[in-house]
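Trainee: got a predicted structure here, sequence first:
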Amino acid sequence: MRHFLVYAVIRLGLWLLLWWVLALAGVGIMLAGVLAALIAMLLSILFLDRLRNAAALRWKAADERRAARRGPEVDQDAEYEDSVLDDAERDGEIREEDR
């Protein structure tokens, strides 16, 4: 969580700094906000990849731990359909051209 918070705070700070500089330059408040968002996004893609990857890996690891605790997902409908098809196949009801 720490990596994600650091990454988010740095991106927000970068956006605020760029917005303030562009607003002081006379671009206009709304246009400065949009331009600051685009520039901050590009700069974070270029220079904050280590933080972004660390945050993503931590997020992925936490998601995998949650999935492991839940156990395998079982689709009851698919299980039933498979059993009906298996029974039909054993009884010879499924023809070769239906496959």
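Mentor: Thanks, I have it. Numbers count the residues shown, from 1 in each chain.

Trainee: hey, let's count contacts and neighbours off CA atoms from now on
Mentor: Will do.

Trainee: would you mark the buried spots in the helix or strand containing residue 51?
Mentor: Here residue 51, judged by DSSP states H and E, is contained in helix 49-70. By neighbour count, with 16 or more other CA atoms under 10 Å as the criterion, the buried positions of helix 49-70 are 51-52, 54-55.

Trainee: for residue 79, state which of those residues is nearest.
Mentor: Compare each of the buried residues of helix 49-70 with residue 79 using CA to CA and the shortest gap goes to residue 55, at 36.9 Å.

Trainee: contacting residues around that closest one?
Mentor: For residue 55, the set of contacting residues under the criterion of CA atoms under 8 Å, 6 or more residues apart in numbering consists of 1-4, 7.

Trainee: ok, and here's another one to check against it:
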Amino acid sequence: MSIEPSTVLQLKSDVRQTRVGGEGVILRQDEGEILVVNEVAIRFVELIDGDKDLNELTDLLFQEYDVEKNTLAADLEEYADELIRQNVLSIAGS
């Protein structure tokens, strides 16, 4: 499965997320698994709505954080792929 800038992501139905201090917590309810992530990672997850593609998500985060855009895009593709493998995200429509 390949993640591209045009890929639209969605949270799996059993996933819940929240912020705790400067970190984020992602809960996979069906597995009883908790992931603790940094501020940028939880913001990325918060923005995933099943409508925006990865390119749009990158643009939104680029406006919020002081980071090089190409680096951000590459990091988000890699992180999205990791979250798909961990059953946190899926590709919308699949």
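Mentor: Arrived safely. Keep in mind it's a predicted model, so treat the numbers as computed, not measured.

Trainee: would you pull the TM-score for this pair?
Mentor: The TM-score (TM-score structural alignment, normalised by the length of structure 2) is 0.33; 45 aligned residues with a CA RMSD of 3.3 Å.

Trainee: show me where structure 2 has helices.
Mentor: Remark: helices assigned in structure 2 by DSSP state H are 39-47, 54-64, 69-85.

Trainee: tell me which other helices or strands the longest one touches.
Mentor: Using 3 or more CA pairs under 8 Å, 6 or more residues apart in numbering; DSSP states H and E, the elements in contact with helix 69-85 of structure 2 are helix 54-64, strand 89-91.

Trainee: got it, and the first one?
Mentor: Using 3+ CA pairs under 8 Å, 6+ apart as the contact definition, the elements that helix 39-47 of structure 2 packs against are strand 15-20, strand 23-28, helix 54-64.

Trainee: let me have the ones you listed in CSV, adding mean neighbour count and distance to residue 89 of structure 2 as columns.
Mentor: Supplementary listing: the helices and strands packed on helix 39-47 of structure 2 in CSV, determined by neighbours: other CA atoms under 10 Å; distance: least, CA to CA, whole Å:
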stretch, mean neighbour count, distance to residue 89 of structure 2
strand 15-20, 15, 8
strand 23-28, 18, 10
helix 54-64, 17, 12
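
Trainee: adding distance to residue 46 of structure 2, write those out as a markdown table.
Mentor: Putting the helices and strands packed on helix 39-47 of structure 2 into a markdown table (distance: least, CA to CA, whole Å) gives the following:
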| stretch | distance to residue 46 of structure 2 |
| --- | --- |
| strand 15-20 | 8 |
| strand 23-28 | 10 |
| helix 54-64 | 10 |
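
Trainee: please look at residue 36 of structure 2 and residue 19 and confirm they touch.
Mentor: No: under the contact definition of CA atoms under 8 Å, residue 36 of structure 2 does not touch residue 19, with a separation of 9.5 Å.

Trainee: which residues are in contact with each of the two?
Mentor: In the contact map built from CA under 8 Å, 6+ apart, the residues linked to both residue 36 of structure 2 and residue 19 are residue 25.

Trainee: give me the nearest residue to the residue positioned nearest the centre of structure 1, chain neighbours excluded.
Mentor: Centroid-nearest residue in structure 1, with CA atoms, centre = their mean: residue 56, separated by 8.5 Å. Ranked by CA to CA, 6 or more residues apart in numbering and with sequence neighbours excluded, the top spatial neighbour of residue 56 of structure 1 is residue 4, at 7.9 Å.

Trainee: thanks a lot, catch you later.
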